[in-house]
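1. With the sequence up front, the predicted model follows.
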Amino acid sequence: MTRILRSFAEVSAIYDLALVDLWGCVHNGEDIYPAAEAALIAFRKGGGRVILVTNAPRPEAGVRARLDEMGLSPDAYDAIATSGDAAQQGMLMGAVGTKVWHLGPDKDDGFFTDLPDWAGEYPAIERVSFEDAEGIVCTGPFEELTETPEDYRGRLLAAKARGLKLLCANPDIVVDYGETRIYCAGAIAQLYDQMGGESLYFGKPHPPIYDLARRHAQRIGVAFAEDRIIAIGDGIQTDVKGGMAEGVDTLFITGGLAAEEFGPDVEHPEQALLDAWLTKEGQSPTYAIGRLR
């Protein structure tokens, strides 16, 4: 049975490394959660290290800049591993060809311009029209606040007919932007798969982003044993499923995407409701908590 915690501090001493989700765990797209920030700072003061592991479809520099704008203390984390970085590596190595059509908002242009030093070792990637594309790079809908995956069904049917692969830079299905729920690239990729197309995934719960996070940990000198790593987040099929697949302990934030499932008090999920819902989802996190604190 998943143990419900009142605070991360109840168990944090047994972990050296925390792989922490951002959206729904540390912020809501608009504001930082002060209690979550304080919990991460306390964990680091106690000797722990924090890698922020996010399905954001942008390279690390862009995510770091946005966190700075939102006011997240640099004392709350050590490094950032993004789905954008992991997916960018796949793109540069030719996973969907060298001529690609970008399906996503302008804010994600950094995916194509903020390139690693080694990018020159591979053929250049060219953004082209849909008609000229060898593959698709999807970072989300063009209009995140209003569009749904169904708005792209016709274009995806045409892509399937041409045998185009779709590189999904963010496997999340939805996130809550303040009080508004918006669709992510993962929802479009999921629809493409259902239609018989082929999508490639690099963020949570898939292995590439965890490999990237471990490399970040090694780069900053973290010596860790697998049984002293914990993955934290509110996505049961991304954060929790991915952490479990990696063989590490997991802390499920119930007050995020599925908050309405666990009773009227978002800070105190009800055990019976949680157990029943986790059984339905087929996941068994080590711990759960209303919000990270």
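-> Received the coordinates, thanks.
2. Every contact and neighbour count from this point should use C-alpha atoms.
-> Noted.
3. what about P285, distance to F130?
-> With distances taken as Cα to Cα, to the nearest Å, P285 is found 41 Å from F130.
4. ok, the two, which is more surrounded?
-> More neighbours surround P285 than the other of P285 and F130, with 22 against 17 (other Cα atoms under 10 Å).
5. which residue sits closest to the more buried one in space, ignoring its chain neighbours?
-> Using Cα to Cα, 6 or more residues apart in numbering and skipping residues adjacent in sequence, the residue nearest P285 is T250, 5.2 Å away.
6. quick one: the one you found and G243 touch, right?
-> Yes: T250 is within contact range of G243, at 6.1 Å (criterion: Cα atoms under 8 Å).
7. Got another one to weigh against that:
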Amino acid sequence: MSQRIQSFRDIASQYDVVLCDVWGVLHNGVEAFSHASEALAVARAAGLTVVLITNSPRPHPGVKVQIRGLGVADDAYDRIVTSGDVTRALIADGPKNIHFIGAEKDLALLDGLGVEQVALEEAEIVVCAGLRDDEAETVEDYREEMAKLAARKLPFICANPDLVVERGHRLIACAGAIAKLYEDLGGTTRIAGKPHRPIYEKSLAEARDVRGAFNHSRVIAIGDGMPTDVRGAEAFGLDVLYISGGIHAQHYVEAGRTDEAKLEAFLAQENAHPKWWMPRLQ
């Protein structure tokens, strides 16, 4: 059974490197969780190296600007690695005529890769960063488009494997939900972000660049997403601190309190074994 902790300080001495999720742990898309930034800053002051590991489709410079604007402190981390960073390698290695799905703000994903955006009928590959308008659209709005692309058997690169994220008190669909629809329609996807290995390998390489060599057993991953943060870190052999107050809270939180029996049942159902848990990082 996972152990409840009151403060990250309680376990920090057991680790040298922290791989911390961003959306859902450090902010909710509207404002930063100040206690979470403070916890990471205190850990860094104690000698730990903190790499933020996020399924954002944006390359890391854009994420740094975004989270600073939300109130995440610069001293909370050493490096940022995004799904967009590792996905760019997939795009660079693929065909150059792409059908892009996503908002205009996500176009930095394609910068400098020599690709051309073309109409659906002319595309050789699909690159999806998210919904074009996630405030107004749902994944079902993409069914007809995905059916046409899947019928052509085009490879589909997903730049953000998350199914949903919190935005304030709402859950917003992400590119991972469109990728799932594409797979359900018989299409094939390519993904490098969480829970897949490339983003973890890149994150640990960044940590080594900061501090030098370290033991794999002294790395902890922090996250709130079961299919991405938890499953990915566990598959990579890392200890996990599960942030229970995130996107899955409806399964075990009632009237603002965590029902620990329901939480345990949820983790068992998900075949997840985080070493630690706490409602919010602090």
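-> Yep, that arrived. Since this is a predicted model, take the numbers as computed values, not measurements.
8. hmm, back to that, hang on, the residue nearest to P285 of the first structure in a strand?
-> Yes: counting by DSSP: H, G, I helix; E, B strand; the rest coil, T250 of the first structure is located in a strand.
9. Aligned to it, what sits in the second structure?
-> T250 of the first structure maps onto V240 in the second structure, with residues paired by TM-score structural alignment.
10. now do T286 of the first structure
-> Match for T286 of the first structure (TM-score structural alignment): K275.
11. residues in contact with its match?
-> By Cα atoms under 8 Å, 6 or more residues apart in numbering, K275 of the second structure lies in contact with 1-3, 239-242.
12. With F214 of the second structure instead?
-> Contacts of F214 of the second structure (Cα under 8 Å, 6+ apart): 16, 208.
13. and A261 of the second structure, that's in a helix?
-> Yes: judged by three-state DSSP, A261 of the second structure forms part of a helix.
14. what residue of the first structure matches up with it?
-> So A261 of the second structure corresponds to A272, using TM-score structural alignment.
15. Quick check: closest non-adjacent residue to the spatially most central residue of the second structure.
-> Geometric centre of the second structure, nearest residue: N55, 3.0 Å, by Cα atoms, centre = their mean. Distances taken as Cα to Cα, 6+ apart place S83 nearest to N55 of the second structure, at 4.5 Å, with adjacent residues excluded.
16. same deal with A173 of the second structure?
-> Nearest residue to A173 of the second structure in three dimensions, chain neighbours excluded: V164, at 4.4 Å (Cα to Cα, 6+ apart).
17. mind checking what that neighbour lines up with in the first structure?
-> Matched by TM-score structural alignment, V164 of the second structure corresponds to V174 in the first structure.
18. got the contact list for that match?
-> Neighbours of V174 of the first structure in contact, by Cα under 8 Å, 6+ apart: 181-184, 186-187.
19. again, only using 7 Å
-> Going by Cα atoms under 7 Å, 6 or more residues apart in numbering, V174 of the first structure touches 181-184.
20. Let me have those in CSV, extended by neighbour count.
-> Shown next, in CSV, are the contacts of V174 of the first structure (neighbours: other Cα atoms under 10 Å):
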residue, neighbour count
R181, 14
I182, 20
Y183, 21
C184, 27
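21. Run those residues past the second structure and keep the common ones.
-> Using both residues aligned by TM-score structural alignment, their matches' Cα atoms under 7 Å, the second structure keeps these contacts from the contacts of V174 of the first structure: 181-184.
22. that older thread, ranking the contacts of K275 of the second structure by neighbours, who comes first?
-> Within those, most neighbours by other Cα under 10 Å means Y242, with 29 neighbours.
23. you'd agree it is up against G223?
-> Yes: assessed by Cα atoms under 7 Å, Y242 of the second structure is found in contact with G223 at 5.5 Å.
24. on that earlier part again, mind listing the shared neighbours of T250 and G243 of the first structure?
-> Joint contacts of T250 of the first structure and G243 (Cα under 7 Å, 6+ apart) are A231.
25. List the buried residues of stretch 249-266 of the first structure.
-> 249-257, 259, 261-262, 266 (16 or more other Cα atoms under 10 Å).
26. Format these as TSV; extra columns: distance to E30 of the first structure.
-> Converted to TSV, these look like this (distance: Cα to Cα, whole Å):
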residue	distance to E30 of the first structure
D249	29
T250	25
L251	23
F252	21
I253	18
T254	19
G255	16
G256	14
L257	15
A259	18
E261	23
F262	24
V266	19
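27. any idea which of those is closest to V222 of the first structure?
-> Proximity of these to V222 of the first structure was ranked by Cα to Cα; the top entry is D249 with 17.7 Å.
28. OK, contacts around that closest one?
-> By Cα under 7 Å, 6+ apart, the contact list for D249 of the first structure reads 229-231, 243, 286.
29. try 10 Å
-> 15, 18, 226-232, 240, 243, 284-287 (Cα atoms under 10 Å, 6 or more residues apart in numbering).
30. can you tell me which helix in the second structure is longest?
-> Longest helix in the second structure, counting residues (DSSP state H): helix 197-211.
31. so where is that helix in the first structure?
-> Mapped onto the first structure using TM-score structural alignment, helix 197-211 of the second structure spans residues 207-221.
32. Please identify the buried residues of that stretch?
-> By neighbour count on 16+ other Cα under 10 Å, the buried set for stretch 207-221 of the first structure is 207-210, 212-214, 216-217.
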